[in-house]
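In: Let me see the structure of the following:
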Amino acid sequence: MAARGDHHIVIIGAGFGGLEAARNLAKGAVRITVIDRRNHHLFQPLLYQAATASLALSEIAWPIRSLLRGYDNVTTLLGSVTGVDAAGKAVLLEDGRAIPYDTLILATGARHAYFGHDEWEPHAPGLKTLEDATTIRRRILSAFERAEWQDDAAERRRLLTFAIIGAGPTGVELAGTIAELAHETLRRDFRNIDTREARVVLVEAGPRILAGFTEDLSTYAERALTRLGVEVRTGHAVSQCDAAGITLGDEVLPAATILWAAGVAASPAAEWLQVPADRAGRVLVAPDLSVPGFPDIFAVGDTAHVPLGEGKIVPGIAPAAKQEGRYVAGVIKARLDGKPVPKPFTYRNDGNLATIGKRAAIVDLGWIKLKGRLAWWTWGIAHVYFLIGLRNRLTVALSWLWIYSTGQRSARLITQASAEDGRSG
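Out: All right, here's what the predicted structure looks like:
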């Protein structure tokens, strides 16, 4: 490797893993370039709350430049990466530029996976970006608005039916919040419809919801959703999805608003390098999180397939990505200093959390399991703690306290209306 002062580290992606790596590496005598196609870092665990009118977008996203401006050796570039020239050691950008590197960190995140049915995406948007959140919020609120002036009873029922496909944490959180929005927040705002008649259907192909949690917590979460008025349909795979609704086996469920929370696929990083990947496209990394055959390239977060034992892998969640980013920074610094590299990466499970509406949640910390209101407060404190900046922590905490006590959500704004919303909700 080159001397530390001349060593150039390029990080693709400013998510949790990329940002953690950049901050840890910036303390040394290296040059760092962070490339992202968006100018903001997004706190994805709370993205569903922006999509369901609970939080403003500015409360869960921060400009990347402002987060890294305290490090003089870090340059931030706004650009879309189209490939990696591993032989020439350069990152290729959409505008034709090539950014040379000595060490490369792939923290490129994930995208929606429709299991071979990409034609479903226009009808069932997923939730990964601020743009996704705006689209989903617009569709949810527009459905109520259109139902208000709809005379046809069948069409009104379709407009007031919300189908969420996939019952992992995102699907469960979306379903619970939409049910509360319909049954509490909006119930006094309309004159021609009773928003409490809205139908929220959570569809899961597997035998139970929240498969990553223990069965008792999963069972509790399903009961909590049912109390909120959510219809939970497990063991049902979606065979068709279009503007009219979804098909479950032989059953057609008319629904104007369909949301996708069933699966994700990694970015094309493995394709850029032509290296082995798992079924979701995650790079099969070495124990030190480097890419096999390319010791100067590392992969973290949703980009990496990191074995956990017993056929499991490290989950694609924020704490895991931060641990991996921190670990890779340690490996790179040890190499540059000529010191022994750290032991193989070991994931520390800080626990699983999921919320069901504004008063219930489940928490599995391994040594203790919580459910109900105590779990909800634990979930809230944990998420506020990981937000960036005192202002955001205070505003989010105050927003949650207001929603908790009044049921009202202040971010109920319909923006960027389009002809698409008139066709499919």
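
In: Please make it C-alpha for all contacts and neighbour counts, starting now.
Out: OK.

In: How much space separates Ala198 from Gly422?
Out: From Ala198 over to Gly422 the distance is 19 Å, taken as C-alpha to C-alpha, to the nearest Å.

In: And for Val264?
Out: Distance from Val264 to Gly422, by C-alpha to C-alpha: 28 Å.

In: again with Asn192
Out: Distance, Asn192 to Gly422, using C-alpha to C-alpha: 19 Å.

In: And for Arg31?
Out: Distance of Arg31 to Gly422, computed by C-alpha to C-alpha: 50 Å.

In: So for those two, which residue has more residues nearby?
Out: Using other C-alpha atoms under 10 Å as the criterion, Arg31 and Gly422 rank with Arg31 on top: 20 against 12.

In: Hmm, Ile9 and that one touching each other?
Out: Yes. Under the criterion of C-alpha atoms under 8 Å, Arg31 makes contact with Ile9 at 6.1 Å.

In: ok, now which ones touch the nearest residue to Leu365 once chain neighbours are set aside?
Out: In this structure, Leu365 finds its nearest non-sequential neighbour in Gly351, 4.1 Å apart by C-alpha to C-alpha, 6 or more residues apart in numbering. Contact analysis of Gly351 by C-alpha atoms under 8 Å, 6 or more residues apart in numbering lists 363-366.

In: Now the second one, please; I'll put the structures next to each other:
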Amino acid sequence: MASPQLTTSPSQPARPRVVIVGAGFGGLAAVRALAKAPVEVLLINRTNYHGFWPLLYQVATAGLEPESIAYPVRAILRRYRNASFLLAEVTGVDFARRLVQTSAGPVSYDYLILAAGSTTNFFGNDQIARYTMGMKDLNEAQRLRNHVLLCCEHAAAESDPIRRAALLTFAVVGGGPTGVELAGAFVELIRHVIRHDYPMLDVQQARVVLIEATSHILASFPASLQRAALQRLQQMGVEVRLNTPVAGADPHGLSFRDGSRLDAETVVWAAGVRGAPLADALGVALGRGARVVVTPELTLPDDRRVFVIGDMAYLEGYRPGVAYPMVAPVAIQMGEQAARNIIAQINDQPMQPFRYVDKGQMATIGRSAAVLDAFGIRLSGWPAWAGWLFVHLMALVGFRNRALVLLNWAYSYFTYDRGVRLIFGVGAEEQTVAEAVLRD
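Out: I've put the predicted structure just below:
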């Protein structure tokens, strides 16, 4: 039986209840903006932590511990007296009855903010979804790290040079910031860690291949920074394959539309994202990338009490005919605007349209190298890397997490080592299956 707290009628509470689905950047921004408003806030999330996903690739490549980029939601909400938390999976919304359907029972709302984020977009290709690895949460990042380390262990014991070469080939599909950062991190893992941990392996045989379907990487960056990033990756030893669309995948590699293939036991799919699966369950109009179409005020066209923000929201305006990008700054500003519009409704005032203040973009390519485009300033190399370090460090939630990440970065920088090289977090059955795939 559902808790009475979850099924209370919207007319009963002394103050309106705002339910927020998702504890990502947008959801937490909305909580902060509503902290002093005359409302009761209930934040629902399927995990009990907020994850700083821009650093997820460092967990996947043994650079950071998972707990370094995650922070308990309840600890974040302590400072907000009008906010509470529910750990549950949201499966749908009954808009007519104003109920959020969750694994803990129905939750009533007066206003609803949907900020459930995004997931990997495999573009309907079941083979790619089955045989490649995504990287959208801590579980996937840990699974990728375990897989990479298992590949090295098997390569150390493999006598067949062709098979060993496939085990030491790491392919990344997608030339966006995630793909570029992951490719650079793989090279540094090989160069600074694998060559010392596995002296029996010839690391010259190891390959990192970045595959992009279009003619350039980092499509949202200026052409000069695209060229700088490409040059840096190639100097590091990354094989960058442009104009190479993927046709399919199998347990041992990728096939391409030109008829060629790449044998690789590790294939990471970073070629696209789409709205969270919750978007499909809402029964509302979806735009490109399975994102919910919203009004300029961030509400559903037919329900001004329901807001959709962040990666889930499809709203054109960034450029003519182009929706706002699925990045943290957009989610944060949308969360703040949704909160302001809820307060405006409560006060019988008109809502305001969303206006994005672009604070720029950046991507790291590897040790002492990055690209930065912000406020008309375009940098590459060490200055951009220093800026990237500062911005990401300060954006982490909690002093403890900042201290852990800073210590890990300092240790890696001065020692050329990485301390998180443990194969754990998987059950014996899952590890046995992984080993069987590698042997197949």
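
In: Report the buried members of the contacts of Gly351 of structure 1.
Out: 363-364 (16 or more other C-alpha atoms under 10 Å).

In: Helices along the stretch 151-300 of structure 2, start to end?
Out: Counting by DSSP state H, counting those that start in this stretch, the stretch 151-300 of structure 2 has helices at residues 161-167, 177-189, 195-197, 223-236, 278-281.

In: Arg157 of structure 1 pairs with which position in structure 2?
Out: Applying TM-score structural alignment, one finds that Arg157 of structure 1 aligns to Ala165 in structure 2.

In: Run a quick neighbour tally on the closest residue to that match other than its chain neighbours.
Out: Take Ala165 of structure 2 and drop its neighbours on the chain: the residue closest to it by C-alpha to C-alpha, 6+ apart is Gln205, 6.1 Å away. Per other C-alpha under 10 Å, the neighbour tally for Gln205 of structure 2 reads 13.

In: Just tell me what Gln205 of structure 2 corresponds to in structure 1.
Out: By TM-score structural alignment, Gln205 of structure 2 lines up with Glu197.

In: does its match really touch Leu160, like I thought?
Out: Yes. Between Glu197 of structure 1 and Leu160 there is a contact at 7.4 Å, judged by C-alpha under 8 Å.

In: just to revisit the earlier point, to Pro251 of structure 2, which of the helices of the stretch 151-300 of structure 2 lies closest?
Out: Counting by C-alpha to C-alpha, Pro251 of structure 2 lies closest to helix 161-167 out of the helices of the stretch 151-300 of structure 2; the figure is 11.2 Å.

In: Identify the residues contacting that closest one?
Out: 151-152, 154-155, 158, 205-206, 252, 263-266, 438.

In: Give me the aligned partner of Ala344 of structure 2 over in structure 1.
Out: In structure 1, Ala344 of structure 2 lines up with Ala334, judged by TM-score structural alignment.

In: Helix, strand or coil: sort out its match for me.
Out: Three-state assignment for Ala334 of structure 1 (DSSP: H, G, I helix; E, B strand; the rest coil): helix.

In: about what we covered before: would you tell me which one of the helices of the stretch 151-300 of structure 2 is buried the most?
Out: helix 177-189 (a mean of 24; mean count of other C-alpha atoms under 10 Å).

In: That one vs helix 223-236, what angle?
Out: 30 degrees (axes from the mean of the first three to the mean of the last three C-alpha atoms, to 10 degrees).

In: In structure 1, what stretch matches helix 177-189 of structure 2?
Out: With TM-score structural alignment as the criterion, helix 177-189 of structure 2 aligns to 169-181.

In: what's the answer for stretch 64-79 of structure 2, then?
Out: Using TM-score structural alignment, stretch 64-79 of structure 2 corresponds to residues 55-70 of structure 1.

In: buried stuff in that stretch?
Out: By 16+ other C-alpha under 10 Å, the buried positions in stretch 55-70 of structure 1 come out as 55-57, 59-62, 64-65, 68.

In: could I get those residues as CSV with distance to Glu310 of structure 1?
Out: What follows is the buried residues of stretch 55-70 of structure 1, written out as CSV (distance: C-alpha to C-alpha, whole Å):
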residue, distance to Glu310 of structure 1
Leu55, 38
Ala56, 40
Leu57, 39
Glu59, 39
Ile60, 35
Ala61, 36
Trp62, 38
Ile64, 37
Arg65, 41
Leu68, 38
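
In: Would you report which members of those residues are assigned to strands?
Out: Cross-referencing the buried residues of stretch 55-70 of structure 1 against strands under DSSP state E gives 61-62.

In: between the buried residues of stretch 55-70 of structure 1, which is nearest Arg4 of structure 1?
Out: Of the buried residues of stretch 55-70 of structure 1, the one sitting nearest to Arg4 of structure 1 (C-alpha to C-alpha) turns out to be Leu68, at 19.9 Å.

In: if I pick that closest one, what's in contact with it?
Out: So Leu68 of structure 1 contacts 23, 74 (C-alpha under 8 Å, 6+ apart).

In: Quick check: the gap between it and Ala26 of structure 1.
Out: 9 Å.

In: Now for these two: what residues contact both?
Out: Contacts common to Leu68 of structure 1 and Ala26, judged by C-alpha under 8 Å, 6+ apart, are Val74.

In: count of residues packed around the counterpart of His40 of structure 1 in structure 2?
Out: Residue pairing (TM-score structural alignment): His40 of structure 1 is matched to Tyr49 of structure 2. By the criterion of other C-alpha under 10 Å, Tyr49 of structure 2 has 19 neighbours.

In: Same check on Gln352 of structure 2?
Out: Neighbours around Gln352 of structure 2, by other C-alpha under 10 Å: 14.

In: do the same with the one 5 residues further on
Out: Using other C-alpha under 10 Å, the number of residues around Val357 of structure 2 comes to 10.

In: Confirm that it sits in a strand.
Out: No. Read with three-state DSSP, Val357 of structure 2 is coil and lies in no strand.

In: what's the spacing between the aligned residue in structure 1 for it and Ala261 of structure 1?
Out: Using TM-score structural alignment, the partner of Val357 of structure 2 in structure 1 is Arg348. Computed as C-alpha to C-alpha, the Arg348 of structure 1 to Ala261 of structure 1 distance reads 26 Å.
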